[in-house]
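In: need a structure here:
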Amino acid sequence: MQYRRAYQPGGRYFFTVVTHRRQKLLTPPENIIKLRQAFRHVMNTHPFTIDAIVILADHLHCLWQLPGNDADFSTRWMLIKRHFSIQFHTPTQARREKAIWQLRFWEHLIRDEEDWQKHMDYIHYNPVKHGYVKQPAEWAYSSFQRAVKQGLYHENWGMGEEPKRVRGMELE
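Out: Sure, this is the predicted structure:
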């Protein structure tokens, strides 16, 4: 079966990117710095905006908006992964890649505002779902606090029970 990606200029996308064999290497503070540097580096040459992001120990989720004339998220992910990976002194594998990331990633083209909000909620609730914290506001490695400042959420959102919009979603 041939997998075909949905490329849409100016599209909004949800992504899941996972480390190789689910290594828990993303959340040490020095690696968060490296990952942020990788994103900034790529955004300088291949612009896009990040609507939401969460970084967990072995994977990350994010929502991007691409420029109106550009649909090439694959190159952006290749460059982010590469820029992050070159900062590690690990041997390369048969395909001359370091064993830092899974080879592929999951993407979903956002269809409308409701779909966007559902994926925003999924991103921000993810640390609670995985048992890292009791509410999204407690997780340092996400855009939740920025979303609160933008008025998209209240500070205690996601505390107590799983939000309705994310029930049954499994995007790992």
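
In: going forward, measure contacts between C-alpha atoms and count neighbours the same way
Out: OK.

In: now residue 4, what's its secondary structure?
Out: coil (DSSP: H, G, I helix; E, B strand; the rest coil).

In: counting neighbours, what do you get for it?
Out: Applying other Cα atoms under 10 Å, we find 6 other residues in the vicinity of residue 4.

In: quick one: terminal-to-terminal distance for stretch 15-30?
Out: 23 Å (Cα to Cα, to the nearest Å).

In: now the helices: where do they sit in this structure?
Out: 29-45, 73-85, 113-129, 144-149 (DSSP state H).

In: what sits against residue 126?
Out: 54, 136 (Cα atoms under 8 Å, 6 or more residues apart in numbering).

In: now it: how far from residue 56?
Out: 8 Å.

In: hey, what's in contact with both of the two?
Out: Contacts common to residue 126 and residue 56, judged by Cα under 8 Å, 6+ apart, are absent.

In: and for comparison, fold this next one:
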Amino acid sequence: MQEPISLSTVFSYTKPHYITVLTHQKQPLFQERFSCELLLNIITYNKYALYYRVFGMVIMPDSLHIIFHSSFVQLYQVVRKTIGNFDRYYHQITGKLLPFWDSDYYAYPLEDYDTLKKVQDHIHREPVRHGLVKDPEDYLYSSYRFYEQEGDEFILLLDKLSD
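Out: Now for the predicted structure:
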């Protein structure tokens, strides 16, 4: 995989990007179902508001791994809007004023379909690599079932791949 690019760097509107966003000090803040569900709702809303596509995602206890393709809005704006909205609603609903996100984000441009598919497979295996489940299909907050088993979970969030 290539070196990550800065989110403020000019990026290609014609290519999807693999994004990793970490929680503050890698705390397992997504162990709470509420946090995961809130994030999924915000990403889904922003997808339609900002006109981007999502080709895979996994919410790990300490990070979000997602494949975005934005044709209209710069990538850093998509990420800032997502984490900004999450912070605002998380604090409003829970009353907790803790820093949720780390200041470092990682973005990798995906050059072609084969690379996108490899990265998608990689993120789907994150829960197994971290010992959270034995099989990727068993992890709740993953797009694995949508892509590998033609499931209908996250149907509003995820987009079908075409090579």
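
In: TM-score for the pair, please.
Out: Once superposed, chain against chain, the TM-score is 0.79 (TM-score structural alignment, normalised by the length of structure 2); 142 aligned residues with a Cα RMSD of 2.0 Å.

In: and the helices of structure 1: which comes nearest residue 104 of structure 1?
Out: helix 73-85 (9.4 Å; Cα to Cα).

In: where in structure 2 does that closest one fall?
Out: On the basis of TM-score structural alignment, helix 73-85 of structure 1 is assigned to residues 75-87 in structure 2.

In: buried ones in that stretch?
Out: 75-76, 78-79, 81-83, 85-87 (16 or more other Cα atoms under 10 Å).

In: CSV for those residues, including distance to residue 38 of structure 2?
Out: Output for those, formatted as CSV (distance: Cα to Cα, whole Å):
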residue, distance to residue 38 of structure 2
75, 21
76, 20
78, 16
79, 15
81, 14
82, 11
83, 11
85, 10
86, 7
87, 10
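
In: what's the closest of those to residue 50 of structure 2?
Out: Nearest to residue 50 of structure 2 among these, with distances taken as Cα to Cα, is residue 78, at 7.3 Å.

In: now the closest one. Nearest residue, chain neighbours left out?
Out: Spatial nearest neighbour of residue 78 of structure 2, excluding adjacent residues (Cα to Cα, 6 or more residues apart in numbering): residue 50 at 7.3 Å.

In: and what of residue 108 of structure 1?
Out: residue 14 is the one closest to residue 108 of structure 1 (Cα to Cα, 6+ apart), at 5.1 Å.

In: go ahead and confirm the one you found touches residue 63.
Out: Yes - with contacts counted by Cα atoms under 8 Å, residue 14 of structure 1 reaches residue 63, the gap being 4.5 Å.

In: what distance do you get for the residue most central in space within structure 2 to residue 53 of structure 2?
Out: Taking Cα atoms, centre = their mean, the centroid of structure 2 lies closest to residue 66, which sits 2.8 Å from it. Counting by Cα to Cα, the gap from residue 66 of structure 2 to residue 53 of structure 2 is 10 Å.

In: to which residue of structure 1 is the residue nearest to residue 78 of structure 2 aligned?
Out: By TM-score structural alignment, residue 50 of structure 2 lines up with residue 46.

In: for residue 14 and residue 63 of structure 1, list the residues in contact with both.
Out: residue 119.

In: what about residue 58 of structure 1, how many residues close to it?
Out: 17.

In: show me what contacts it?
Out: Residues near residue 58 of structure 1 by Cα under 8 Å, 6+ apart: 18-19, 22-26.

In: closest to residue 40 of structure 1 out of those residues?
Out: Among these, and counting by Cα to Cα, the member closest to residue 40 of structure 1 is residue 26, at 16.3 Å.

In: what lines up with the closest one in structure 2?
Out: In structure 2, the residue matched to residue 26 of structure 1 (TM-score structural alignment) is residue 30.

In: isn't its match right next to residue 64, touching?
Out: No - Residue 30 of structure 2 lies out of contact with residue 64 (Cα under 8 Å); the separation is 9.1 Å.
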